[in-house]
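Asker: can you look at this prediction? I've put the sequence above it.
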Amino acid sequence: MRIQYLLILVILLGACSDTPNDPIGNQPPETYLSLEPDGELRTTTSRQHIHWWGDDPDGFVAGFFISFDNATWSFTTKNDSVFALTLSGSDTTYAFFVRAVDDQGNGRYDSDGPNGPEPFTDENGNGVYDAGEAYIDLGAVDPTPADLNYPIQNSPPVVMFTQGSDVPDTTFTVATFSWIGTDLDGDETIQEYQYALNDTTDPASWRSLSRGTTFLTLFESDGLREGENVFYLRAVDIAGTNSRIIRMPDTSGTWYVKKPKTDLLIIDDYGPFDVSAQFYRTVTDTLFGGRFQGADVFDIKTGASTTSRGIYLPPYINPTFIETLKLFRYVIWYGDNNPTFTVAQLALPEFQASGGHILFTAAFPESAIDPRGGITDFAPVDSLSPNAITFVPKETLAEPDAESPGYPVLKRDDQGIPVAFVRNLFRKINARNFYRFQESTRWEGQPVVAVRSGDSRFILFGIPLHRFDADGTVGPLIHQIFRNEFGVQ
């Protein structure tokens, strides 16, 4: 019996010591796409979100190689990606290939493996693999990649004007346009924009703009003509497909462009209904033998409220309004008790820097002395008195300061609404006092009500000048300012 047990044990041990004559090696993974259509896919857009996965029978999938030509491959550990497929024509078909690779490599980093350098974490940023850096040890690759054809049809681009950018009914020879371009195939497929003025029938009338240009200011030299005008715009994608043409104004109408009549612009920033408009027109018509006769008037007050600007102001102060001012050499800006400081702050410094001359006349509310900025940003004053003169009686005199002799005395009239919100002006160090009120029990001393800049380019009156013409001296005053300060002959 003992001999039989020993014989059986020897046989079992011998069987356990046998090794396979033909072991199974590492098996490659299999790759799958989320779409497995019975036939061809329907034509679609050029932006494709493609999903894939892999299965390894004897290990784990380390990543995937993807390609669009079955020759040049890129490695990724992702299972999906969004591709913007480049369009070379109106219709294109792309073949997508993906093959999984497992993690059973040779246990060392390969810089020239069968699939190129193995991916690694470049910890020191030197661009090459260094010992100790983490890497993916790539093994067997699926010899039969999953693939699928994607028929792509080009989508035309779309262009629209930016909300709130409508050109006013009337402009001078400056106009600005702003737009947004989009494309279902990806905004980067927009190749250029094209615009035309007034005529779209002649192919030569279209002018090209780079795809990055979505804001354009046009001048007379660009084709803005005096009279009725229309601006047309379209986008063109890389396949040469045009968007629908849009126009400004956006109806069958036009906007009117006018050329400056003289080098003087009168800015009407005055709300109350009185003789102010006629007053400044009459005075300027007679200056220097009619040199400024028929000077243009820019109404920036009509339609203005506490929350919106005047309806004739362009949507963009910079550059449109600033460039409009630069069409002129001289500006008379007359305002009421609430002048449009936000516009003046943006526009007048650049106008002065371009060589312009300014006569600014208005009374000043609380916002004028806002420490965050106000009239001190653009006028030759360092500060204003915090307390305003709330009423200026008729026949009050404004007299030239000792720093500015030779100018006429001004007297307040007895017409219209009361004159109020007059403040004592404290000039900047390089400026000069120009006019003061006469002494009165209603205020302390002789408050300064007008100053002039050191370079004589900016004259500021803190009173409405047309209300101080009781003796008819404002016309001669303006004539002297233009001759003595602005150098007009």
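Answerer: Structure received. Since this is a predicted model, take the numbers as computed values, not measurements.

Asker: please count neighbours and contacts with C-alpha atoms only from this point.
Answerer: Fine.

Asker: excluding chain neighbours, what is closest to residue 63?
Answerer: In space, and not counting its chain neighbours, residue 63 is closest to residue 77: 4.3 Å by C-alpha to C-alpha, 6 or more residues apart in numbering.

Asker: where do the strands sit along the stretch 151-300 of the chain?
Answerer: Listed in chain order, the strands of the stretch 151-300 of the chain (DSSP state E, counting those that start in this stretch) span 158-161, 170-171, 174-182, 190-197, 207-210, 215-219, 227-229, 231-237, 246-248, 255-257, 264-269, 296-299.

Asker: from residue 345, how far out is residue 20?
Answerer: Using C-alpha to C-alpha, to the nearest Å, residue 20 is found at 91 Å from residue 345.

Asker: rewinding a little: ok, the residue nearest to residue 63 to residue 434 distance?
Answerer: Going from residue 77 to residue 434 by C-alpha to C-alpha gives 77 Å.

Asker: surely residue 238 meets residue 90?
Answerer: No. Between residue 238 and residue 90 there is no contact, the gap being 9.5 Å when judged by C-alpha atoms under 8 Å.

Asker: okay, pairing it with this:
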Amino acid sequence: MKHLVYIFCFLFLVACDKGEKDFNQSPETQFSIKEINLTGENRLNSVVRLSWYGKDPDGYVKGYELSFDNNTWSYVTNQDSTFRFSISAESDTVDINIYVRAVDNEGLVDPSPAFLRIPLKNTPPEATFNEQLEFPDSANIVVTGAWTASDVDGNESIKAAYLKINDGQWFEINRDRKTFSIIPENPSTSGRGNALIYYENDKNPSSLILDGLRVNDTNTFYLKVVDVSNAESKVDTSTTFYLKGKNNDVLLIAGLSTIPANIYKSTLNNIGVSYDYIDFLVNSSENLPRLWNPTFTLMLLQYEKVVFFSDESAVINPYNNQSGMLLEFAAPSFQEYANIGGKFLITTDFKTTSNMDPIYGVMPIDTLAESSDFGVRIFNDSAIVPTNNQFPLLYPANFVDAVNTFYPTSDAEVFYTGQIKKPNNNWRGPNIVGSVRKRNGKAFQVFFSVQLWKFNKNQSDLDALFNQVLNVEFN
């Protein structure tokens, strides 16, 4: 009997021991840091990286639950994360409470979650004008700029951007479209006035009207941004630039040296055409647009008629260091200009190796003659001949070498042909050196593949051509 009592007690103890092993113990949780004791300017910004860990005495930790109110929990499996907290408007500091509790392999959670209070301070955003696209010393009607902004609390916390011109008011601008062009509301009036703003490559202005712009005077722009807590960036100041206004409805654009430029100026003066003048080569090409579109496009759109002369020489775009002919850069803008009814006369020449892709089709030229280059000449006893007797024959002052001939586009008409020769034999290629596109029976695009300034043996004939084009066809 005594032995049976011993056996019963042993079995009871074993059973009790097994019961204890079947009872699951809860896991424990800790943050990697116990507390953050920071105040004032030493508070953290709103981007914080935290880590945590857990341990389980009788199993393993399979995940964690996070909460910001000790009530609503989100399950995660990672042991660290970067948090981007938001600070409400009208406040530049906030304390964030965060809780974490481990979950073991049987789903049991830590009944006493780890707790951490995070002291945060909003960091003001930053805004700067784009130095690569800084404003030139002098601009013609249109000035184009760009800006950037950042916030260590997250760029999405930037809620507004503001631009001010000189001593004008601050105006809120589109914070998502960071390239802009400014044009006087009335570019023909000197002095202080309103301005229109165009975003990126838009051809129509925003509805916003800015004040403070000075035409035919110096100008400075100011920029700032504001975040969701209403913290403002420091004001960034642009370089100061001179803005030239518009005086006439005709624009003469020079891409050649002084001698040809003076001939074209004299020609327009002789026929009574008043014009604005821009030299793209003067002072190391300081007037070249950094962004041809929109800057050059918007400038063209301010004029009714444009005369453009250049040659095959390459220029360097100061913004992106791309190399190309002036007309190569300008052609897309001329296409936009023609689309809204603009009228232009272009006189230039090329090499057979020139990149013509941006030009073909935009101008009334389909392809250059393959062998049209050195040795293809028009002598001073020969001429370029119009297909319409209302226009004059033009004789060169000296023989013209490396004459370019071409095939026009299907929507264009032959305008001028050349009396062309090659040494020891006659030229057998096309002899077209001028073409036109017409609208309602009148030319609106006139293109020459020769430099007309060289055909001034009789200046009165050159005058007559420009007079017929600018004062008759373009009116």
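Answerer: Structure received. Note that this is a predicted model, so its numbers are computed, not measured.

Asker: coming back round to it: among the strands of the stretch 151-300 of structure 1, which comes closest to residue 468 of structure 1?
Answerer: Closest to residue 468 of structure 1 of those, according to C-alpha to C-alpha: strand 264-269, at 17.7 Å.

Asker: what is the corresponding segment of structure 2 for that closest one?
Answerer: The alignment of strand 264-269 of structure 1 onto structure 2 (TM-score structural alignment) spans residues 250-255.

Asker: now that stretch: how far from the chain's centre is it?
Answerer: 25 Å (C-alpha atoms, centre = their mean, to the nearest Å).

Asker: one step back: neighbour count for residue 238 and residue 90 of structure 1, which is higher?
Answerer: residue 238 (18 against 14; other C-alpha atoms under 10 Å).

Asker: contact partners for the closest residue in space to residue 377 of structure 2 that isn't next to it in sequence?
Answerer: Closest residue to residue 377 of structure 2 apart from its sequence neighbours, by C-alpha to C-alpha, 6+ apart: residue 401 at 4.5 Å. With contact set as C-alpha atoms under 8 Å, 6 or more residues apart in numbering, residue 401 of structure 2 has these partners: 373-378.

Asker: from residue 348 of structure 2, how far out is residue 401 of structure 2?
Answerer: With C-alpha to C-alpha as the criterion, residue 401 of structure 2 and residue 348 of structure 2 are 14 Å apart.

Asker: where do the strands sit along the stretch 301-450 of structure 1?
Answerer: Assigned by DSSP E, counting those that start in this stretch, the stretch 301-450 of structure 1 shows strands spanning 330-335, 357-361, 381-384, 397-400, 410-411, 425-427, 432-437, 448-452.

Asker: tilt between the last one and strand 432-437?
Answerer: Right, the one you point to is strand 448-452 of structure 1. Between strand 448-452 of structure 1 and strand 432-437, the angle comes out at 150 degrees (axes from the mean of the first three to the mean of the last three C-alpha atoms, to 10 degrees).

Asker: the helix or strand following strand 448-452 of structure 1 maps to which residues in structure 2?
Answerer: Next along the chain after strand 448-452 of structure 1, taking DSSP states H and E as the criterion, comes strand 458-461. Aligned by TM-score structural alignment, strand 458-461 of structure 1 falls on residues 445-448 of structure 2.

Asker: got the contact list for that stretch?
Answerer: So stretch 445-448 of structure 2 is contacted by 338, 343-349, 363-364, 433-438 (C-alpha under 8 Å, 6+ apart).

Asker: redo that, cut-off 10 Å
Answerer: 305-309, 334, 338, 342-349, 362-365, 404-406, 408, 412-417, 432-439, 469, 473-474 (C-alpha atoms under 10 Å, 6 or more residues apart in numbering).

Asker: residue 354 of structure 1 maps to what in structure 2?
Answerer: Using TM-score structural alignment, the equivalent of residue 354 of structure 1 in structure 2 is residue 340.

Asker: in contact with its match, which residues?
Answerer: residue 301.

Asker: same check on residue 366 of structure 1?
Answerer: Remark: with contacts taken as C-alpha under 10 Å, 6+ apart, residue 366 of structure 1 is in contact with 337-338, 374, 384, 386-388, 421.

Asker: quick check, nearest of the residues you listed to residue 267 of structure 1?
Answerer: Looking across these and measuring by C-alpha to C-alpha, the closest to residue 267 of structure 1 is residue 338, at 14.1 Å.

Asker: which residues touch the closest one?
Answerer: By C-alpha under 10 Å, 6+ apart, the neighbours of residue 338 of structure 1 are 269-271, 301, 362-368, 421.

Asker: as TSV, these with distance to residue 184 of structure 1 would be great.
Answerer: TSV is the format used below for the contacts of residue 338 of structure 1 (distance: C-alpha to C-alpha, whole Å):
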residue	distance to residue 184 of structure 1
269	46
270	49
271	49
301	43
362	53
363	54
364	52
365	51
366	51
367	48
368	49
421	57
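
Asker: select only the buried ones of those in ChimeraX?
Answerer: To isolate the buried subset of the contacts of residue 338 of structure 1 in ChimeraX, counting by 16 or more other C-alpha atoms under 10 Å, use the following:
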select :269,270,271,301,362,363,364,365,368,421
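
Asker: now for the equivalent of residue 246 of structure 1 over in structure 2, how many residues are close by?
Answerer: In structure 2, residue 246 of structure 1 lines up with residue 236, judged by TM-score structural alignment. Counted with other C-alpha under 10 Å, residues neighbouring residue 236 of structure 2 total 17.

Asker: so stretch 133-151 of structure 2 matches what in structure 1?
Answerer: Against structure 1, stretch 133-151 of structure 2 falls on residues 165-183 (TM-score structural alignment).

Asker: ends of the matching stretch, how far apart?
Answerer: With C-alpha to C-alpha as the measure, the ends of stretch 165-183 of structure 1 fall 21 Å from one another.
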